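J.: Mind looking at a prediction? Sequence and model below.
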Amino acid sequence: MKKTSLILITLLISIKASACSCEWSGNFLKIANNSELVIKGKIIEHNYHTENGKRFKDYDKYFEETLKNEFDPNYGTGESIKVEIIEIIKGKEERKIIEIFDTDGADCRASIREFKTGKTYVFATYKPRRTGIKLPNETENDYAIGSCYESTLEYLPNENKVFGMIKGKSYKRKNRKYSYEKLKCKIEKEN
């Protein structure tokens, strides 16, 4: 029992030590102006990845596969979403479908777990360009979204509006609805 407790404490300390630490650095409009690719896109699927290169659409099958790793603490897993590009607001991308990868906890990326399949969002993305370890199945052509700022807005198709922290300073942050067309014009005007 003592040994198990010591391992658990060591694991928690190492997770805490490698976790992302950053302050909120901007609303969506500010971040979009500095992003490589800003798109309106529809989530078409969630994928779960294992270190051995397998890719799962079904979470239960993915979970079964991770149990085979004999609880190796260095066994890598990951998650991604496939996004169908509806419109490119800023930047260039030839593909109609891109993949946005989740965080490993230390890289200051935003989690993608809450995005719903079938819903449309506006993303301010970047290519991670990691020199070290990548998430399983991640390539240099994949994207990420940051967690230290507002990188995503929900698109409301019935109103042609977006919802999120679109503008405002850190101490005045609040979610609001905003015209999608007006948002596009502001981003295009700045670039």
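T.: Received, thanks.

J.: From now on I want contacts and neighbour counts done on CA atoms only, so please keep to that.
T.: OK.

J.: ranges for the strands of the protein?
T.: For the chain, strands defined by DSSP state E occupy the ranges 37-50, 55-56, 77-90, 97-101, 120-125, 152-156, 161-164, 176-179.

J.: what does the last one contact?
T.: With CA atoms under 8 Å, 6 or more residues apart in numbering as the contact definition, strand 176-179 has outside contacts at 160-166.

J.: let's see 10 Å
T.: 153-156, 159-167, 185 (CA atoms under 10 Å, 6 or more residues apart in numbering).

J.: Name the residues of that strand that are buried.
T.: With burial defined by 16 or more other CA atoms under 10 Å, the residues of strand 176-179 counted as buried are 177-178.

J.: Run the chain-centre distance for that strand.
T.: Distance, stretch centre to chain centre, for strand 176-179: 22 Å (CA atoms, centre = their mean, to the nearest Å).

J.: Which members of the contacts of strand 176-179 are the farthest-apart pair?
T.: Glu159 and Lys167 (19.1 Å; CA to CA).

J.: Looking at the two, which one has more neighbours?
T.: Ranked by neighbour count (other CA atoms under 10 Å), Glu159 and Lys167 place Lys167 first, with 18 against 11.

J.: my guess is that one contacts Tyr149, does it?
T.: No - counting by CA atoms under 10 Å, Lys167 stays clear of Tyr149, with 11.3 Å between them.

J.: can you list residues touching both of these two?
T.: 26-28, 30.

J.: Among those residues, name the ones in helices.
T.: Mapping the shared contacts of Lys167 and Tyr149 onto helices (DSSP state H) picks out 28, 30.

J.: Alongside the first one, take a look at this:
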Amino acid sequence: MKKDTLKYIIFLVLGLYSTQSFACDCDCDGDCSFSSVSTGGLVALVKVIEYSEFLEFEDDGKLKKMPLAMKVEVIKKYKGEDTRKTIQIWGDNGMLCRPYTDNFKIGNHYLIAPNKIWNDSENGKKGDYDFFACEVGFLDVDLKKKMVYGAYAKNINEISFSKIETILSK
């Protein structure tokens, strides 16, 4: 019994240690709120329409899929040169310092200021987008309440949709 407990403890310690080696250690110098991050590139109101590109893995003998990317419909563009009505945004695979795609719910709206992907890789395609987990590149939008939630600016975690539209339209 002691031998099994010792094996379990060693396995647990090694598992925690190896997980930490891949963890994203964010250091944000200065203001990394949405108002600061959204000064260049694409800024848009989007609706998540589907998950795409999946990582397949086995868990308890069952094949499972984790979404690595999502397709979003651009409802309104505020800034940027991209003219597509649908864009793809890539998330984290467990080692990339990006938010996980399944944190974004299908059918929900978000205000986004993503980073453009400049080269093809297994973690994104040229012309697609991603978010950096250490910055606030997206905010939750509740169109029924006409409110936006998340770190818009320092000490502003909730703002009316009409106020943010006025700011972004300048």
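T.: Here it is on my side, so go on. Since the structure is predicted, the reported quantities are computational estimates derived from the model, not experimental observations.

J.: circling back to that earlier point, which among the contacts of strand 176-179 of structure 1 end up buried?
T.: Buried among the contacts of strand 176-179 of structure 1 by 16+ other CA under 10 Å: 153-156, 161-167.

J.: With distance to Thr139 of structure 1 added, can I get these in TSV?
T.: Shown next, in TSV, are those (distance: CA to CA, whole Å):
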residue	distance to Thr139 of structure 1
Leu153	25
Glu154	26
Tyr155	27
Leu156	31
Lys161	33
Val162	30
Phe163	30
Gly164	29
Met165	30
Ile166	30
Lys167	32
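
J.: for those, which one is nearest Arg129 of structure 1?
T.: Leu153 (23.8 Å).

J.: Aligned to that closest one, what sits in structure 2?
T.: When structure 2 is aligned by TM-score structural alignment, Leu153 of structure 1 is paired with Leu139.

J.: repeat for Ile89 of structure 1
T.: Looks like Ile89 of structure 1 aligns to Tyr78 there (TM-score structural alignment).

J.: swap in Lys16 of structure 1?
T.: Match for Lys16 of structure 1 (TM-score structural alignment): Gln20.

J.: That match: neighbour count?
T.: Neighbours of Gln20 of structure 2 using other CA under 10 Å come to 11.

J.: so what's it up against?
T.: Counting by CA under 10 Å, 6+ apart, Gln20 of structure 2 has contacts Leu14.

J.: By residue count, which helix of structure 2 is the longest?
T.: Structure 2, longest helix under DSSP H: helix 2-22.

J.: Kindly provide the distance from Cys148 of structure 1 to Asn34 of structure 1.
T.: 14 Å (CA to CA, to the nearest Å).

J.: now swap in Glu150 of structure 1 and tell me
T.: From Glu150 of structure 1 to Asn34 of structure 1 the distance is 12 Å (CA to CA).

J.: who's more crowded, those two?
T.: Remark: of Glu150 of structure 1 and Asn34, Glu150 carries more neighbours, 24 against 15, as counted by other CA under 10 Å.

J.: Would you check that the more buried one makes contact with Arg109?
T.: No - Glu150 of structure 1 is beyond contact range of Arg109, at 11.3 Å (criterion: CA under 10 Å).

J.: Gly91 of structure 1 contacts Leu37, doesn't it?
T.: Yes - under the criterion of CA under 10 Å, Gly91 of structure 1 makes contact with Leu37 at 4.6 Å.

J.: what's the overlap in contacts for these two?
T.: Counting by CA under 10 Å, 6+ apart, the residues touching both Gly91 of structure 1 and Leu37 are Thr125.

J.: Which one of the two is surrounded by more residues?
T.: When Gly91 of structure 1 is set against Leu37 and neighbours are counted by other CA under 10 Å, the residue ahead is Leu37, at 19 against 12.
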